[in-house]
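Asks: what's the 3D shape of this:
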Amino acid sequence: MKITFEEIDKKQIEPFEYIAKWSNDPEIKYFIGANLTEGEMPDREPKELLKNAGGNDKHIYLIKDGTKPIGDLSIMIDPPHVKKKEKNTGWISICIGEKEYRGKGVALKAMDFLEEECRKLGMKRIELGVFEYNKRARAFYEKIGYEEFARVKNFVYYEGKWREDIRMEKYL
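Replies: This next block holds a predicted model:
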């Protein structure tokens, strides 16, 4: 495996086609996206993702093995939805979209990359949200130094009931 990270061109649709494919994968969609209404979570369209890609305060990267896209990452700078309003906070997300790459150390490399990019962008703190039922991700974040500091009750709908979003943070 030759894992690299490439910031996407937000004017090109192709990266968003991969991101939409992963966002709609029934095996992981409820772990990487928030279902904010009761019932099934609607599929995401590449054009919608491109439209919502944000300006200079959002950085989106593809994770690649050689030339093959296998996942995506993002950093938002001081977004309004952070729970703890501290200046220079990066909100991060990670998705290992291709099943055969999960559990192979890619997420650890991705988090190292994200933390370094946050430092380069002047971030002093990282905040993320992990759904209460995503125990594997939560254990991973704890292992690499993230600490729970808050919970948002009734945030996401999953398997017939409303669940909490656990907010975690790490100071850089």
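Asks: contacts, neighbours, all on C-alpha from now
Replies: Will do.
Asks: How far away from the center of its chain is the host helix or strand of residue 47?
Replies: According to DSSP states H and E, residue 47 maps onto helix 46-51. Distance, stretch centre to chain centre, for helix 46-51: 16 Å (C-alpha atoms, centre = their mean, to the nearest Å).
Asks: just checking, next helix/strand downstream of the helix or strand harbouring residue 115?
Replies: Secondary structure from DSSP H and E places residue 115 in helix 106-120. Using DSSP H and E, the helix or strand that follows helix 106-120 in sequence is strand 125-131.
Asks: can you tell me how far the residue nearest the centre of the chain sits from residue 141?
Replies: Nearest to the geometric centre of the chain sits residue 93, at 1.7 Å (C-alpha atoms, centre = their mean). Per C-alpha to C-alpha, to the nearest Å, residue 93 is found 12 Å from residue 141.
Asks: this one as well, want them side by side:
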Amino acid sequence: MNIKIEKLEQPTASIVEVMNRWENDGQLIPLVRRNRNEEELNKREQVTIEKVKQRLEKQHVYLIYLEDQLVGEINYAVDPHYLYKHEQGSVMLGITIGESEARGKGVGYQAIRQIENEVRRHGLKRVELGVFAFNKHARKLYKKLGYEEIGFIDNFTFWQGEMWRDIRMEKYINRNGSIC
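Replies: A predicted model of the protein is given here:
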């Protein structure tokens, strides 16, 4: 299985078309986007080249390829205000495996490992991420990768008629790649 990540520098119409499909996939929306109520959960967003360019001003975005097919994206922001634990040199990580045939095959695991190496190369020391409490598969993956729960935000996202927590997890990374 050949997995690679490539930094997104300049969005193209074909990339934006794929991102648009993921952003509006009813199965993905509850997993990757905060929804404050049922109306937001059912809302569809139009991804445009301009919107992706605006994201690139705040985030490092990488495209995930499996056997040369675009199957997801992984991104991080350096020291954003929305970190649970404000510690200089931290990144907030986000990942979407948009294509169903790429899920459950280790693509997310390998992509996160690759992005951790990228973060390390830039001299950053800590990765934080949020995962919705109902997303047991993602929580299991993050624990397997060495992430530990550090807290939560109650009533964060709406799904299946109720509000769910956002569980925050972290991992410290040192220069040689081991967990601190």
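Asks: circling back: pretty sure the residue nearest to the centre of the first structure sits against residue 71.
Replies: No - counting by C-alpha atoms under 8 Å, residue 93 of the first structure does not reach residue 71; the two are 10.8 Å apart.
Asks: what's the burial count for residue 123 of the first structure?
Replies: Using other C-alpha atoms under 10 Å, residue 123 of the first structure has 20 neighbouring residues.
Asks: just checking, residue 71 of the first structure touches residue 63?
Replies: Yes - assessed by C-alpha under 8 Å, residue 71 of the first structure is found in contact with residue 63 at 4.9 Å.
Asks: what is in contact with those two at once?
Replies: residue 96 (C-alpha atoms under 8 Å, 6 or more residues apart in numbering).
Asks: Neighbours of the closest residue to residue 61 of the first structure other than its chain neighbours, how many?
Replies: Closest residue in space to residue 61 of the first structure, ignoring its immediate chain neighbours: residue 7 at 4.1 Å, by C-alpha to C-alpha, 6 or more residues apart in numbering. Residue 7 of the first structure: 14 surrounding residues under other C-alpha under 10 Å.
Asks: tell me the SS of the residue nearest to the centre of the first structure?
Replies: Look at residue 93 of the first structure: counting by DSSP: H, G, I helix; E, B strand; the rest coil, its state is strand.
Asks: How are the helices of the second structure distributed by residue range?
Replies: Using DSSP state H, the helices found in the second structure span residues 13-23, 29-32, 38-42, 49-58, 107-121, 136-144.
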